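Novice: sequence first, then the predicted structure, then my questions.
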Amino acid sequence: MTSSFLSLPTADRFVLANATLPAVAVDGFAAPAKEGLIAADIVVSGGRIEALLPAGTAPADLPSADLQRGMAWPCFVDMHTHLDKGHIWERRPNPTGDFMGALDAVRSDREANWSAADVRARMEFSLKTAYAHGTHLIRTHLDSLAPQHRISFEVFSEVRDAWKDRIALQAVALFPLDAITDEAFFKDLVEVIVAHKGLLGGVTQMWPDLDARLDLLFRTAADNGLDIDLHVDETQDKQVLTLKSIAEAKLRNGFEGAVTVGHCCSLARQDEDVAKATIDLVAEAKIAVVSLPMCNMYLQDRTPGRTPRYRGVTLFKELAAAGVATAVSSDNTRDPFYAYGDLDAVEVFREAVRILHLDHPLDEAARIVTRSPADILGRPDLGRIAVGQTADLVLFSARRWSEFLSRPQADRIVMRNGKGIDRRLPDYRDLDPIVKD
């Protein structure tokens, strides 16, 4: 283990004493809460959580690490990322910092550089980073225009198998839905998705025949037993309403699979009555929404020489209040869509709280990078702390929200199977052979 704020016992059975837990991420244990935080002793045995006990009541004869009220979280879930794009900024920056600049830069880099070896090297680097920060489950979108779909999905399957004991991985085929009418391409893409146990995705636009395209998407997903995860309304144009069309299409087609949508930026620009009608449809259709606050604030409302007026994020609170499953995620990392980021869920959480005003109160905020995304991704065994669960935990010296949100928590301890992992991050120099700057 790297240097941290406490040492873990080496015994097979031990206690994490005087821990502070986010109650929203705890199952089967209740205690008096303050700002949604509860105190507990965590008994770990054989790599699993044996018991959750009131703080100070664990057996005194067991080896113990006293957290001194420091927080213990379940490992994180990052449900919307782009592992295939990550870390290309140095060789393909986005000089304008806007959405069209990002599209152009990624397209040219993909055509020039995205061999299997290149994609694998950058994926591996990203996963090493996420693992060191404490993430247990990642869903990535993969650019899937031919011939890249076969290259990237093949690499993904190999990487998923190699990482299966450290990070669970899911993949979504990302392509512009104007390509869905290319029968040969779409048939081949679906075959690839099915073969690699992926999801059907895409980017929607306000085409005149959008409903027909969506019906084909939903029929194809139903016929092949696929879930759907779409990029939706990533724009500040209030006239863009594809989110509404997607909800209507799911209801119209009686689609029973899971549907997730990301971004939904234009929703925040629409008139209140228009936005409410869409939100009600999304709730009725049981569509989950993931907000990508860091990337959206970076790209949206960017004009040279002009200060942005809008934060670029969706109506997160209104969606959640309507009963829509909501979460936040990293999105892009050091690529033309977002020049920064480190696949660190703590950073994502901290910035989401600030950008989306998820504080006052903070009682349930921890759900957005733990149990909520785990549930959306169909993994209710992750993203929570419970007796019988594997002791996959992230321990912090921070005791209160003000402490947690004011620092990057660089001294955290990540536990997997009840043991601390080596948290050393990969060196950016490892990417030098492929960055070629």
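Specialist: Done, it's in. No experiment lies behind these values; they were computed from the predicted model shown. Numbering: from 1, shown residues only.

Novice: can we go C-alpha only for contacts and neighbour counts from here?
Specialist: Will do.

Novice: can you give me the helices in the chain?
Specialist: Assigned by DSSP state H, the chain shows helices spanning 99-113, 116-133, 148-162, 183-195, 210-224, 242-253, 272-285, 293-299, 316-321, 345-356, 371-376, 401-406, 432-435.

Novice: buried deepest among those helices, which one?
Specialist: Most buried of these, by mean neighbour count (mean count of other C-alpha atoms under 10 Å): helix 371-376, with a mean of 24.

Novice: next up, a structure to set beside the first:
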Amino acid sequence: MSATSFFDMPRTARYALRWISLPECLAPAGLPPAMRGGRPIASMVQADMLIEDGRIAAIQPAGTLPAAMGPDLGQSMVLPGMPDVHAHLDKGHIWPRMPNPTGDAVGAAMATSEDRSARWTAEDVERRMEFGLMTAYAKGVVAIRTHLDSLAPQAAISFPVFETLRARWAGRIDLQVSSIAPLDLFLTDEGRQLADTVAHAQGQLGCMTRFRSLPNVPMPPEFDQAMGNLFRLAAERGLDVDLHVDESGDREARTLLRVAELARRDGFEGDILCGHCCSLSLQDDDVIEATLDACVQARVDIVTLPAVNLYLQSRQAGVTPRWRGVTLLHEMKARGLRVAIAGDNCRDPFYAYGDHDMLETFSQAVKILHLDHPLGDWIRAATATPAEIMGLPQAGRIAPGAPADLIVLRARDYSEMLSRFQSDRVVLRAGQAIDTTLPDYRMLDDLMAA
């Protein structure tokens, strides 16, 4: 356990965490509200939690379990381990050797392409991906879906690395994979080859809804052909679809609407997750309503990547940004769509910062997207909802019978949690505290050499 632990962790297989605070939306019904100074704490309940043989055995009103069974945590918050449904582990941590000179999306794509062509061997990708997994694990992340750059020859390098790491990290982080490539790929036989690679890895078939070799605005007729091919290839192999959609500030970028329409036209029955969807927030109300209607009808799920889109979008040298870069999460959730928050890039040309920390990602999302006043059940967008999208029914929630994969905070409520970085968190896996010491960046120094 990390030396920063703020309570004495029981070392038995059966113990209690007493007087804890839980998000009401993630806890069993019927628990009393958390109180302080005679006033209820918004959206929080208080409880005692019994942990036995690595699972949550019971959750009871606070003060009902004997003091001898475990520590009184003084209303410390307990969260479930957090999933990250949209990451790019293969890009991670190349910033020291390949920074983005402009900080915008064009500069990011060019820098990444140059680095990938010159440096992305199997060893390079594996070591950087594993560094990211070590970091995420120490932060309390329990599942990651990573996109892998998939233009040939990279797919043949990175997918076997992913499968090796998935086996190595089994039982610690559930790993999923999705392809990412320009939409052009699905106008060629390389699209079929990639679909076979994804199927072998039991992943999700994905791409950007942008062409590399064709104009994207107005939408060319080849769009329907390429997306139709992608849906057909996915359906034939029983794959779900995970797309990068409208990641720009172009008001005319409207592929989210067309993706949803084509999914219904083609009768695609798999799950569809659309990430980014930035330009929707710049469009007229009638386009927004038509897009949301189509997404509801096609059962499209949405993931927003707030830190990265805030960083990339509306960036111009010498100009103060006037747009947050994120999609219409409030409106989507109000329409019944499943909406998630995820981390995206980490220390690469698409985002110079980050530390694979979903708790910090949620904290930023609250402030960027105004998910507060009230906070309500927005914590679900970084816990239970992405777990549902990933098909992990026991992750991201706090319930009897669920694994005791938990994050214990010194913070007692959302205000404290969102105000101060929770560097002294205690991370439990199967009920036992893990070492939360972070890997040293020096581990990658030899990969950063010129």
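Specialist: Cool, the structure landed. Owing to the predicted nature of the structure, the values given are computational and were not obtained by experimental measurement.

Novice: and the TM-score between them?
Specialist: The TM-score (TM-score structural alignment, normalised by the length of the first structure) is 0.98; 435 aligned residues with a C-alpha RMSD of 1.1 Å.

Novice: sorry, back to before: nearest to Lys34 of the first structure, of the helices of the first structure?
Specialist: Nearest to Lys34 of the first structure, of all the helices of the first structure, is helix 401-406, at 10.3 Å by C-alpha to C-alpha.

Novice: that closest one aligns to what range in the second structure?
Specialist: Helix 401-406 of the first structure lines up with residues 414-419 of the second structure when matched by TM-score structural alignment.

Novice: what does that stretch rub up against?
Specialist: 363, 409, 411 (C-alpha atoms under 8 Å, 6 or more residues apart in numbering).

Novice: between those residues, which sits nearest Thr112 of the second structure?
Specialist: Ser363 (27.6 Å).

Novice: roughly how far apart are the aligned partner of that closest one in the first structure and Asp109 of the first structure?
Specialist: Counting by TM-score structural alignment, Ser363 of the second structure lines up with Arg350 in the first structure. Arg350 of the first structure sits 31 Å away from Asp109 of the first structure, going by C-alpha to C-alpha, to the nearest Å.

Novice: please work out which residues of the second structure line up with stretch 41-54 of the first structure.
Specialist: Counting by TM-score structural alignment, stretch 41-54 of the first structure lines up with residues 48-61 of the second structure.

Novice: what's the end-to-end length of the matching stretch?
Specialist: 6 Å.

Novice: what do you get for stretch 86-105 of the second structure?
Specialist: Start-to-end, stretch 86-105 of the second structure (C-alpha to C-alpha) is 17 Å.

Novice: same question for stretch 192-207 of the first structure.
Specialist: Stretch 192-207 of the first structure end-to-end distance (C-alpha to C-alpha) = 26 Å.

Novice: cool, stretch 427-436 of the second structure as well?
Specialist: By C-alpha to C-alpha, one end of stretch 427-436 of the second structure lies 7 Å from the other end.

Novice: so what touches that stretch?
Specialist: With C-alpha under 8 Å, 6+ apart as the criterion, stretch 427-436 of the second structure contacts 1-2, 9, 11, 13, 51-55, 138-140, 172, 403-408, 426.

Novice: give me the subset of those that lies in strands.
Specialist: 51-52, 55, 406-408, 426 (DSSP state E).

Novice: what is the nearest of those residues to Leu310 of the second structure?
Specialist: Distances from Leu310 of the second structure to those, taken by C-alpha to C-alpha, are shortest for Ile407, at 26.8 Å.

Novice: just give me the match in the first structure for Phe231 of the second structure.
Specialist: Phe231 of the second structure maps onto Phe218 in the first structure, by TM-score structural alignment.

Novice: would you agree its match is in contact with Phe255?
Specialist: Yes - under the criterion of C-alpha atoms under 8 Å, Phe218 of the first structure makes contact with Phe255 at 6.7 Å.

Novice: got the contact list for the aligned partner of Ala13 of the second structure in the first structure?
Specialist: Under the alignment (TM-score structural alignment), Ala13 of the second structure pairs with Asp12 in the first structure. Asp12 of the first structure is in contact with 44-47, counting by C-alpha under 8 Å, 6+ apart.

Novice: the same query, at a cut-off of 10 Å, please.
Specialist: 44-48, 63, 418-419 (C-alpha atoms under 10 Å, 6 or more residues apart in numbering).

Novice: next up, the contacts around Gly388 of the first structure.
Specialist: Counting by C-alpha under 10 Å, 6+ apart, Gly388 of the first structure has contacts 44-45, 47-51.

Novice: that one corresponds to which position in the second structure?
Specialist: Under TM-score structural alignment, Gly388 of the first structure pairs with Gly401 in the second structure.

Novice: same thing with Gly134 of the first structure?
Specialist: In the second structure, Gly134 of the first structure lands on Gly140 (TM-score structural alignment).

Novice: do Tyr310 of the first structure as well
Specialist: By TM-score structural alignment, Tyr310 of the first structure lines up with Trp323.

Novice: ditto for Ala105 of the first structure
Specialist: Per TM-score structural alignment, Ala105 of the first structure is aligned with Ala111.
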